[in-house]
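*Asks:* Okay, structure incoming, though there's no sequence with it:
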């Protein structure tokens, strides 16, 4: 698998050994460079009032230097890997600084631990959620308890949409999931939820018999879209187990992920509608809070991060 050239691993304050190990392994597989990054809080400007002899900027640099030394110590065991490694310690908001580094260094993959606290917000914390919404490159969020290779990789796609943007995103999701499954010698599963627009109100107005016929036609259309996306023989070297269900995307995705005990889910975020669009807003929070596996999220082609847009103003 040689899909990434510049990988960034965010360490942060949590236990990030799983993310660091995965990042180094991916860098070796992809012959990629690796940036190890941490972000610390800015020193309050009022600190000079406590000790007039010490400038806030001086204290800030001391903290940066200490964090750099800490990162160097953690990287000692990877000294023989021959992976080009750069250390970056920034100050400010973690998600914003990570995205700025992504844009500055043309990073094509961010890896970090899922930073949620069980019982206090679910699987993914605030930094992870911000990256999923705003980071222009793929974001790989790892569950610390999932070690070693992945046994089951799940690709979530949107077959209801027929525009070019969604179709390309679907292909990108499947290609990336396949690449990872092959690399990990894992089972590859594909989940797609489909439905008839305004099915409930239509049943009240038109009756079940008519709407059932419409649902059948929609199912045939979705199945045809899937056959076009995965033509016979295209992935014969790695059999895909398909889960095509009629229902709410968020419920279908979570149910299939739990049923197959997925280790990693590959999906798209920030599109206009369908499964990908459902991953923005309240539905996204529901999925992120209850998902029990690691996630690799990718953006559609041409996505502009709000951080990037702000930087251009």
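*Replies:* Arrived safely. For clarity, every value in this text was computed on a predicted model and none was experimentally measured.

*Asks:* can we go C-alpha only for contacts and neighbour counts from here?
*Replies:* Noted.

*Asks:* the helices in the stretch 1-150 of the chain, which residues?
*Replies:* Under the criterion DSSP state H, counting those that start in this stretch, helices of the stretch 1-150 of the chain are mapped to 17-30, 47-50, 56-74, 94-105, 126-134.

*Asks:* in the longest one, what counts as buried?
*Replies:* Under the neighbour-count criterion of 16 or more other CA atoms under 10 Å, helix 56-74 has 56, 60, 63, 64, 67, 68, 71 buried.

*Asks:* Dump these into JSON lines; add distance to residue 279 as well.
*Replies:* Written out in JSON lines, the entries for the buried residues of helix 56-74 read as follows (distance: CA to CA, whole Å):
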{"residue": "56", "distance to residue 279": "41"}
{"residue": "60", "distance to residue 279": "37"}
{"residue": "63", "distance to residue 279": "37"}
{"residue": "64", "distance to residue 279": "35"}
{"residue": "67", "distance to residue 279": "34"}
{"residue": "68", "distance to residue 279": "35"}
{"residue": "71", "distance to residue 279": "34"}
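
*Asks:* Looking only at stretch 7-18, what residues are buried by neighbour count?
*Replies:* For stretch 7-18, the neighbour count (16+ other CA under 10 Å) marks 7, 8, 9, 10, 11, 12, 16, 18 as buried.

*Asks:* Comparison target, given below:
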């Protein structure tokens, strides 16, 4: 599934749960695990307050301290051959993590969520959202204090046989969710929220509108059934949820209702619009969920971040 995992050990978060899950994943799949943190560059005006020390020396000392902390935290994993290295970088956190992904060809980024995700607070902070928007590989954000195993996993799909890119993304989502369900011995729920086509004003009768609505529902049911048959083994016994309504509301509501531990979903961006790399629906769902999330980009997604920037 994943072979080169980058765990972002943001010191502003409680990242022990994320480390444990990343280590378990690396152990299960015989993958490389690298632990990375990024320290923001000190602003130039701070040098006036350093009493003769250079800005570079202070920054280097901070990097050395943080590296020592990470070495201590990961020592058992390094001795077991699970954690290959720790690195402390400087710069803008999400940019440097993505550059590290590009340099080292990581295929997964894991990170503890910045927020607590209470009823009135968002779970994902600014660095989380930047990674979810523009990181070119799957991003797994983990809520602090999560149980060691997931009881329920929800996979959100949006079937459309006329859109190869979207259908390919559905396959990625279901394959990942299926593998994790088997590994975690959890329940798998697959959700698709759809909105009814409005037929009013087209000069057709109510009976015809009702018949068209039934046809539309049957079409969605058939597409979900086809996706599950193709991509999910029968022994996983997935439970399908076909929900009428806006995905922005229905998907987070189902995650809460099921008390799901993980939501696996895609982030479909309209990349023809400069600077717009995540769909409105996906972003709205992410702002509402309080579970862990694993997000997947469409194949061929190109991050705007460059190594030379």
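*Replies:* Cool, got the structure. Please read all numbers here as calculations on a predicted model, not as lab measurements.

*Asks:* okay if I get the buried residues of stretch 7-18 of structure 1 as CSV plus distance to residue 208 of structure 1?
*Replies:* What follows is those, written out as CSV (distance: CA to CA, whole Å):
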residue, distance to residue 208 of structure 1
7, 52
8, 52
9, 52
10, 52
11, 54
12, 54
16, 53
18, 51
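
*Asks:* nearest to residue 36 of structure 1, of those residues?
*Replies:* Top of the list for closeness to residue 36 of structure 1, among the buried residues of stretch 7-18 of structure 1 and by CA to CA, is residue 9 at 5.0 Å.

*Asks:* what lines up against that closest one once you look at structure 2?
*Replies:* Alignment note (TM-score structural alignment): residue 9 of structure 1 maps to residue 7 of structure 2.

*Asks:* Give me the distance between its match and residue 137 of structure 2.
*Replies:* If you measure residue 7 of structure 2 against residue 137 of structure 2 using CA to CA, to the nearest Å, the figure is 13 Å.

*Asks:* so which strand or helix has residue 224 of structure 1?
*Replies:* Secondary-structure element containing residue 224 of structure 1, defined by DSSP states H and E: helix 208-229.

*Asks:* nope, residue 303 of structure 2 is what I meant
*Replies:* Remark: residue 303 of structure 2 resides in no helix or strand, with elements defined by DSSP H and E.

*Asks:* For it, grab the count of nearby residues.
*Replies:* By the other CA atoms under 10 Å criterion, the neighbourhood of residue 303 of structure 2 contains 14 residues.

*Asks:* Which residue in structure 1 aligns with it?
*Replies:* Using TM-score structural alignment, residue 303 of structure 2 pairs with residue 305 in structure 1.

*Asks:* Its match reaches residue 136, doesn't it?
*Replies:* Yes - with the criterion set as CA atoms under 8 Å, residue 305 of structure 1 and residue 136 qualify as a contacting pair; they are 5.6 Å apart.

*Asks:* Can you show me the strands along structure 1?
*Replies:* Counting by DSSP state E, one finds strands in structure 1 at the ranges 6-10, 33-40, 85-91, 109-113, 139-142, 152-157, 187-194, 240-246, 264-268, 294-298.

*Asks:* Quick one: map residue 258 of structure 1 onto structure 2.
*Replies:* Matched across to structure 2, residue 258 of structure 1 falls on residue 256, judged by TM-score structural alignment.

*Asks:* contacting residues around the nearest residue to residue 202 of structure 1 once chain neighbours are set aside?
*Replies:* Nearest in space to residue 202 of structure 1, with sequence neighbours left out and distances taken as CA to CA, 6 or more residues apart in numbering, is residue 211 at 6.8 Å. By CA atoms under 8 Å, 6 or more residues apart in numbering, the contact set of residue 211 of structure 1 is 199, 202, 203.

*Asks:* 10 Å instead, please
*Replies:* If a contact means CA atoms under 10 Å, 6 or more residues apart in numbering, then residue 211 of structure 1 has 196, 199, 200, 202, 203, 204, 205, 217 as its contacts.

*Asks:* Next: residue 274 of structure 1.
*Replies:* Per CA under 10 Å, 6+ apart, neighbours of residue 274 of structure 1: 157, 158, 159, 160, 161, 166, 192, 193, 194, 195, 248, 249.

*Asks:* okay, the residues you listed in TSV with neighbour count and distance to residue 177 of structure 1 next?
*Replies:* Listed next are those as TSV, based on neighbours: other CA atoms under 10 Å; distance: CA to CA, whole Å:
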residue	neighbour count	distance to residue 177 of structure 1
157	28	11
158	25	15
159	24	17
160	22	20
161	19	20
166	25	16
192	24	14
193	23	18
194	23	20
195	18	24
248	14	22
249	26	19
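
*Asks:* just to revisit the earlier point, closest one of the buried residues of stretch 7-18 of structure 1 to residue 35 of structure 1?
*Replies:* For the buried residues of stretch 7-18 of structure 1, the residue nearest residue 35 of structure 1 by CA to CA is residue 8; the value is 4.6 Å.

*Asks:* Please report the distance of that closest one from residue 31 of structure 1.
*Replies:* Applying CA to CA, the value for residue 8 of structure 1 to residue 31 of structure 1 is 14 Å.
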